[in-house]
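Enquirer: Take this sequence and fold it.
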Amino acid sequence: MLDPFVAQIIKAENFDKFTTSDVRSAYFALKKDPSLDSAEIRRMIYAELMKLVKKGWLERNIQKQKGQTRFKKTVHFDATNLPVKPMALLPISDIEGIDKHKKLSAKLNYYKSELLLSLGESEAYKEIYLELPDLAEELQPKYNLARENSTKLLGKIRAIEAIIEQRNI
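Expert: This is a model prediction of the structure:
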């Protein structure tokens, strides 16, 4: 089972040919938790990515010059069937014993990761349209829906950020 934030980051269609550091940067941006240990998170992310390499969903390439490891999604990569830890699937209101700040932060992080996915989806439709303009009629409603979803998510993010800021939770 994958960490829910790692899964949400690598699910994004426009997220490919990445390093552990790329995932770690996105992870910190989503979590917004200054107490996280950078080296520990890097090791955890690397272990999560290696699980997907073993499944054949990611390919691991080591650059000879810099010794940097990059991961690339394979044809077997299936974003809809990523094995995510069950807690990520529960609505925030169903998680007992978490204080208001953690609930709001978790909800905020969830919406941010969903926004990344939605933006990636709309970018993909736009790229496909540029490559295959004859599909415009079919792509336009899907593109509009993805953009509308992005706008709604951005509204939710702003609302939660305003509550956190106002209440200084």
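Enquirer: hey, let's count contacts and neighbours off CA atoms from now on
Expert: Fine.
Enquirer: How about the contacts made by the closest residue to Ile41 other than its chain neighbours?
Expert: Spatial nearest neighbour of Ile41, chain neighbours left out: Arg24 (6.9 Å); criterion: Cα to Cα, 6 or more residues apart in numbering. By Cα atoms under 8 Å, 6 or more residues apart in numbering, Arg24 lies in contact with 38, 41-42, 45.
Enquirer: burial of Asp134, as a residue count?
Expert: Per other Cα atoms under 10 Å, the neighbour tally for Asp134 reads 11.
Enquirer: and it, what is it in contact with?
Expert: Contacts of Asp134 by Cα under 8 Å, 6+ apart: none found.
Enquirer: ok, it to Ile128 distance?
Expert: Distance from Asp134 to Ile128, counting by Cα to Cα, to the nearest Å: 10 Å.
Enquirer: gap between the residue of the chain most remote from its centre and Leu30?
Expert: Note on the chain: the largest C-alpha distance from the chain mean falls to Asp134, namely 30.6 Å (Cα atoms, centre = their mean). Distance of Asp134 to Leu30, computed by Cα to Cα: 37 Å.
Enquirer: Could you also give me the structure for this second sequence? I'd like to compare it with the first:
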Amino acid sequence: MSQLKHKNYFQIQFALSTDDFDGFTVKSLRNKLLHQNDEARLYAEDRRAIYRTLIAMVNSGELHKKVAPNPQQSTFHKTSLFIPEHTMAIKEPVILSDKKIDENSSANFDTCSDRSSIKYLESQLKEYQISLIISVGESEEYKSLFAHLPDMRSELEMLYMKSREKSSTLMGQITAINNVLSYCKSSSL
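Expert: Below you'll find the predicted structure:
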């Protein structure tokens, strides 16, 4: 599925990423954006842009709009197409090796049973996944700007490469945390 080109898409996608945020109105999404981060607050000011992005997400199949008699009470619901392809792959734990960790090795995973360790790893994972989504969006925007600003191509290429490097680093961090989480979950069985 190709990403939408709306400037606020990634902030809206992030706001909608929690499971409990579904069946929302434009107003409730706007309120969530206001409390999200500085960049999201900027986008929250433009109610029409939020609505345009939501309608584009409906047209792409990511959302379903349930129309109410009062248009302000119409609700949007996530569909199975909501999660972009690159974040689906991120959620899958990746195990780099079939080898079991030797009990005598320096790695100590006794804390895997500690719920706070798992919570910490999951919160770090979520942070890295969000950063990756933003970084991928940034890379895609630089790529699309190549065509519109050919005289700035060398500067855009430099920014594009930095963004791609950042994405690679984030993927490595996500893989590492997924590996540790997979080990912790398999060792607790």
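Enquirer: re earlier: can you say which of the contacts of Arg24 of the first structure are buried?
Expert: Buried residues within those, defined by neighbour count using 16 or more other Cα atoms under 10 Å: 41-42, 45.
Enquirer: which parts of stretch 42-54 of the second structure are buried?
Expert: Buried residues in stretch 42-54 of the second structure, counted by 16+ other Cα under 10 Å: 43-44, 49-51, 53-54.
Enquirer: so how far is Ile128 of the first structure from the nearest residue to Arg70 of the first structure once chain neighbours are set aside?
Expert: In space, and not counting its chain neighbours, Arg70 of the first structure is closest to Thr19: 4.6 Å by Cα to Cα, 6+ apart. Using Cα to Cα, Thr19 of the first structure is found at 26 Å from Ile128 of the first structure.
Enquirer: neighbour count winner among the two?
Expert: Of the pair Thr19 of the first structure and Ile128, Thr19 is the one with more neighbours under other Cα under 10 Å, namely 18 against 15.
Enquirer: Double-check that one against Thr69; I have them as touching.
Expert: Yes. Look at Thr19 of the first structure against Thr69 with Cα atoms under 8 Å: they come within range, at 6.1 Å.
Enquirer: Out of the buried ones among the contacts of Arg24 of the first structure, which is nearest to Ser118 of the first structure?
Expert: Closest approach to Ser118 of the first structure among these (Cα to Cα): Ile45, at 22.7 Å.
Enquirer: For that closest one, which three-state class applies?
Expert: With DSSP: H, G, I helix; E, B strand; the rest coil as the basis, the three-state label of Ile45 of the first structure is helix.
Enquirer: what's the answer for the one 4 residues further on, then?
Expert: Secondary structure of Leu49 of the first structure, reduced to three states by three-state DSSP: helix.
Enquirer: Show me what it aligns to in the second structure.
Expert: For Leu49 of the first structure, the aligned residue in the second structure is Leu33 (criterion: TM-score structural alignment).
Enquirer: residues in contact with the nearest residue to its match once chain neighbours are set aside?
Expert: Closest residue in space to Leu33 of the second structure, ignoring its immediate chain neighbours: Ala40 at 5.2 Å, by Cα to Cα, 6+ apart. Ala40 of the second structure makes contacts with 8, 11-12, 33-34, as judged by Cα under 8 Å, 6+ apart.
Enquirer: same thing but at 10 Å, please
Expert: Neighbouring residues of Ala40 of the second structure by Cα atoms under 10 Å, 6 or more residues apart in numbering: 8, 10-12, 14-15, 30, 32-34.
Enquirer: intersection of neighbour lists for Thr19 and Thr69 of the first structure?
Expert: By Cα under 10 Å, 6+ apart, the residues touching both Thr19 of the first structure and Thr69 are 60-61.
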